[in-house]
Each structure stands twice: as structure tokens, then as C-alpha cells.
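[1] Quick one: sequence plus predicted model below, questions after.
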Amino acid sequence: MGTLGNITHVIFDLDGLILNTEVLYDVAIQKILDRFDKTYTYDLKMKVMGMKYHKAMELIQKELDIPISPDDLVTESMNNLKELFMKCGTMPGAEKLIRHLEKHNIPMCIATGSSSADYQLKTHSHKDLISLMEFAVRSDDPEVKFGKPNPDIFLLAMSRFKSPPVSSKNCLVLEDAPNGIKAALAAEMMCVMVPDPRLQAIPPAHLVLKSLEEFSPTSFGLPPF
């Protein structure tokens, strides 16, 4: 394979890409839905992945027509998630890639749909790894007007790198969710998708991998492993 791009900066999603948290959301939300004999289907999950959390709960409440407000869904699900988040592990290949890029002084950051409070819980057991990031942009940042699939969070991340002005064409976004890929493409950035194996409709990412263990840095002009 030839070089797909000349990447100088890398933007990571968090959930399902660095940290193995996506399944935890399934458990937390389904625990609530069990009371109403409803199911958090994979198709519904794909619609909300990457959204700001409250917007996601609004869509779930509307789609499943359950007698509970989005606010209550947020509160209950987050209470269910708190303990689970503290025990989450990393996704295959994520730590190796992050440490490799840090070794070669490639600027990195996180752009996540998580709120600041959720982010702190999720990353609590992985502070050493997360500290290698230059910064993190979270969904409750006042400058993030619209969540993924809008490009706001990635464009904001690009603007905050400490190095000289960065071009979107030199940024690589690593994502697991369709909404994240749509946002990256809208930001005119290169993007790699590591989707859930159950996903049927794969958006037009520049590269699709089964896991980050398959990622070859040289494909994007980055230093080889």
C-alpha cells in the first residue's frame, strides 16, 4: 500500500478506540430499559454513538417511547456507569500506538463525546497513558457547539495544538463510530475507522481496520514501528 497521507498530528477518539468502554454503556442503558421491556439494539446504538450524551439519551427516549425523561436517563445511566468506568481496560493496539507516536514526538490529542466528569472517571486507571496526550477536548467544552457528526470538536482540537498552524489535511482522526468518521470527513481530515464487527454500513473512511493492532504508521507518512 502506498502512503495515504502526510500526517503530522493525530486525534484520537476515546470510547471504543482507546478505552474499552462501549460495552459498558450497553450494560448501563439496558439495565434501565429492562424495566420497560425495551431493548437497546445495535442499530440504535449506532445512531447515537459519538453524540453528546444528553442528545443521545433524547434520541433513545424518543425512539423507544419510554416513560422516562432524557434527564432521568442521563442520571440513572451515569450512576450505573460510575463503578464500571473505573475498571475499564484499553483496546487492542491502542497503548502501543500512543507510546510509539509519543516516542517520535508526534503531537496527539483526544476529542471525545464524553463530558469532563465522565472523562475523569474513564481515564482514572490510565493516567500514565492519557498523560501522553497534549490535551483533550470534551463534549461539554463551551467551544463545542455541536457534537459529532458535526466537525466542531475536531476543528477545535486542531486549533489547540501548540505547534505552528496545522492544516486539516495533515491531521489523522482515529475513530470507531460512524458519527465520528462523518465528523472527521466534514472537517476534511484523514480518518481511520476501527468499527465494531457487527457494523454493517461502514462510512467512507480512508482506511478501515479490525483493530489498532493492524495500524501501519508508514501508511500515513508517520515513523514505522
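    Received it, and whenever you're ready, just let me know what you need.

[2] Please make it C-alpha for all contacts and neighbour counts, starting now.
    OK.

[3] Tell me the secondary structure of the residue lying closest to residue 132 once chain neighbours are set aside, please.
    Leaving aside its chain neighbours, residue 132 sits nearest to residue 102 (6.5 Å; criterion: CA to CA, 6 or more residues apart in numbering). Put simply, residue 102 is helix when judged by DSSP: H, G, I helix; E, B strand; the rest coil.

[4] adding another structure so you can compare the two:
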Amino acid sequence: MIQLDGIKAVIFDFDGVVIESESIAYQVWCEVLGPYGKNFTEEIYHNVIGRGPLESVEYLIEILGHPLSPQELLETYWSERTERVCRDVSPAPGIIDLMQFLMDRGLVLGVASNSPSRYVIEVLEAMGLAEYFGCVRCREDVVQGKPAADVYLAAAACLEVDHECCLALEDSPIGLQAALNAGMRCIVVPNEDLKGEDFSGAEGRFGSLSGVLAALS
């Protein structure tokens, strides 16, 4: 069981936690890179998960030699991804029940994401989830993205809650490290591509958000 004693806020990662978007992310990268003859393998994708937008494209350009500039690749990818996610993706199973459970107990909720804010906010609004979150902080809101602590600390400050009174929910080792670097407790629900990774330091590891809810109840 996970105790909520002393916890005043829960801060969620976005992709892979609030919404199940990782399969779409992989498909969009394949479609964006394919016309240039670039082979976007699952191994490469594995190394992209959890990185910020600019860090991701810089990594891809470095290893694949993509002809587009980082900014051009960013615009192409995130425009297509936003459209596809809003059209084809649903909230993660169990997320609404979990958020309602937490809010019923007086906790405030936030989002701390390495994705662009325009994407996160547009998707939240399209799915009717924006009303649950008192604050959304994303990669461009901070100096350093995850695994640095910045985005989690920014979300906590926005919610006006001390970082030690925040619980984070993550799906990747990079995100877990960011939460730990921020001095927060962290629960992980690894996505399918990362289940074999090391999540040392997490307070709990679960196969679903329903499992998280059961552990908190």
C-alpha cells in the first residue's frame, strides 16, 4: 500500500501516464523519417523515450544524419503527432478514476512533461482532461528538461506546494530520475517498451493505473 500521509499534490508525467500515446509516437517518427530513407528502429525509439523535444531531434539528427534542421524536424513531427493523438488516442485506462480519487481527498494535481506545452494543452483540452489539473509545466518552461529536476520543481511551485509534499507518477527511468532529483516520492507505471528497465528508487511499481489506485485506497 502507498501512503499519502504528508502528500498535498500529485504531479503526473503526460505521455504514457495520462494518455497512452507511445505507440502513436513511434508510428509518427517512422512516417516522418521514412521519406528520407531513415530507418527508425525500436532500439532508437527506446533511446528517445523521455527526452525533451529538442534533445530528441538533436539525437536523431546525430545518429541518422537527417537533412532537416532541428527546428524543421520538430515542427513536422509535433504537428503530425498532435493531430494523430487528438484523433486516435484516449485517456489512459484508470486515469480518470485515479484523478477523481485524489481530488476527493483534497489533493491538487499537476502535469510535468518533457513534451511541448502547445501539444500537452491541446490534447488535454481535446480529451476533456484540462479541468483536472491546476498546473501544467513543460519542457520550454524550464532551463533543463528531465532527468533534471526543473520541470517537477516548476510544477510544484505553480501549485504552491513544497516539493517534499508532492508525489510523482512516471513511466520512464528518465522521468523517475527527474522526480527523485526534485526530492519527490515517485510511483512508476512503466510503458511496454521500458518494462525491463531499472526503476530503482521508485516507491512503487505497478502494471496499470488501476493498480496504483488499489494501492492508494
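    That came in fine, so what should we check first? Owing to the predicted nature of the structure, the values given are computational and were not obtained by experimental measurement.

[5] Any idea what the TM-score is?
    Once superposed, the chains reach a TM-score of 0.88 (TM-score structural alignment, normalised by the length of the second structure), with 214 aligned residues with a CA RMSD of 2.1 Å.

[6] hang on, the earlier thing: give me the neighbour count for the residue nearest to residue 132 of the first structure.
    Residue 102 of the first structure: 14 surrounding residues under other CA atoms under 10 Å.

[7] Tally up the residues packed near residue 48 of the second structure, please.
    Using other CA under 10 Å, residue 48 of the second structure has 17 other residues around it.

[8] do you know how far it is from residue 61 of the second structure?
    According to CA to CA, to the nearest Å, residue 48 of the second structure stands 12 Å off from residue 61 of the second structure.

[9] do the same with residue 27 of the second structure
    18 Å.

[10] Which residue in the first structure aligns with residue 168 of the second structure?
    Correspondence of residue 168 of the second structure to the first structure, assessed by TM-score structural alignment: residue 173.

[11] and its match, that one's in a strand?
    Yes: using three-state DSSP, the secondary structure at residue 173 of the first structure is a strand.

[12] Checking the alignment partner in the first structure of residue 23 of the second structure next. Helix, strand or coil?
    Counting by TM-score structural alignment, residue 23 of the second structure corresponds to residue 23 in the first structure. Secondary structure for residue 23 of the first structure, judged by three-state DSSP, is helix.

[13] tally of neighbours for residue 155 of the first structure?
    With other CA under 10 Å as criterion, residue 155 of the first structure counts 21.

[14] Which residue in the second structure aligns with it?
    By TM-score structural alignment, residue 155 of the first structure lines up with residue 153.

[15] so how many other residues sit close to the closest residue to residue 123 of the first structure other than its chain neighbours?
    Excluding the flanking residues, the one nearest residue 123 of the first structure by CA to CA, 6+ apart is residue 130, at 7.1 Å. Other residues near residue 130 of the first structure number 19, with proximity taken as other CA under 10 Å.

[16] Strands of the first structure, residue ranges please.
    Using DSSP state E, the strands of the first structure run over 9-12, 108-111, 136-137, 171-175, 190-193, 207-208.

[17] Tabulate the ones you listed (JSON lines), appending distance to residue 182 of the first structure and mean neighbour count.
    Formatted as JSON lines, these follow (distance: least, CA to CA, whole Å; neighbours: other CA atoms under 10 Å):
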{"stretch": "strand 9-12", "distance to residue 182 of the first structure": "14", "mean neighbour count": "23"}
{"stretch": "strand 108-111", "distance to residue 182 of the first structure": "14", "mean neighbour count": "24"}
{"stretch": "strand 136-137", "distance to residue 182 of the first structure": "18", "mean neighbour count": "22"}
{"stretch": "strand 171-175", "distance to residue 182 of the first structure": "10", "mean neighbour count": "27"}
{"stretch": "strand 190-193", "distance to residue 182 of the first structure": "9", "mean neighbour count": "23"}
{"stretch": "strand 207-208", "distance to residue 182 of the first structure": "13", "mean neighbour count": "17"}
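
[18] how about these in a markdown table, adding distance to residue 126 of the first structure?
    Shown next, in a markdown table, are these (distance: least, CA to CA, whole Å):
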| stretch | distance to residue 126 of the first structure |
| --- | --- |
| strand 9-12 | 15 |
| strand 108-111 | 14 |
| strand 136-137 | 14 |
| strand 171-175 | 19 |
| strand 190-193 | 23 |
| strand 207-208 | 26 |
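
[19] packing partners for the helix ranked longest in the second structure?
    The helix that spans the most residues within the second structure, counting by DSSP state H, is helix 70-88. Packed against helix 70-88 of the second structure, as judged by 3 or more CA pairs under 8 Å, 6 or more residues apart in numbering; DSSP states H and E, are the following elements: helix 22-33, helix 53-64, helix 117-126.

[20] what's the mean distance for stretch 22-33 of the second structure versus the first structure?
    Aligned to the first structure and superposed, stretch 22-33 of the second structure gives a mean residue distance of 1.4 Å (mean CA distance after the TM-score superposition for the first structure).

[21] isn't residue 150 of the second structure right up against residue 138?
    No: checked against CA atoms under 8 Å, the pair residue 150 of the second structure and residue 138 is beyond contact range at 9.7 Å.
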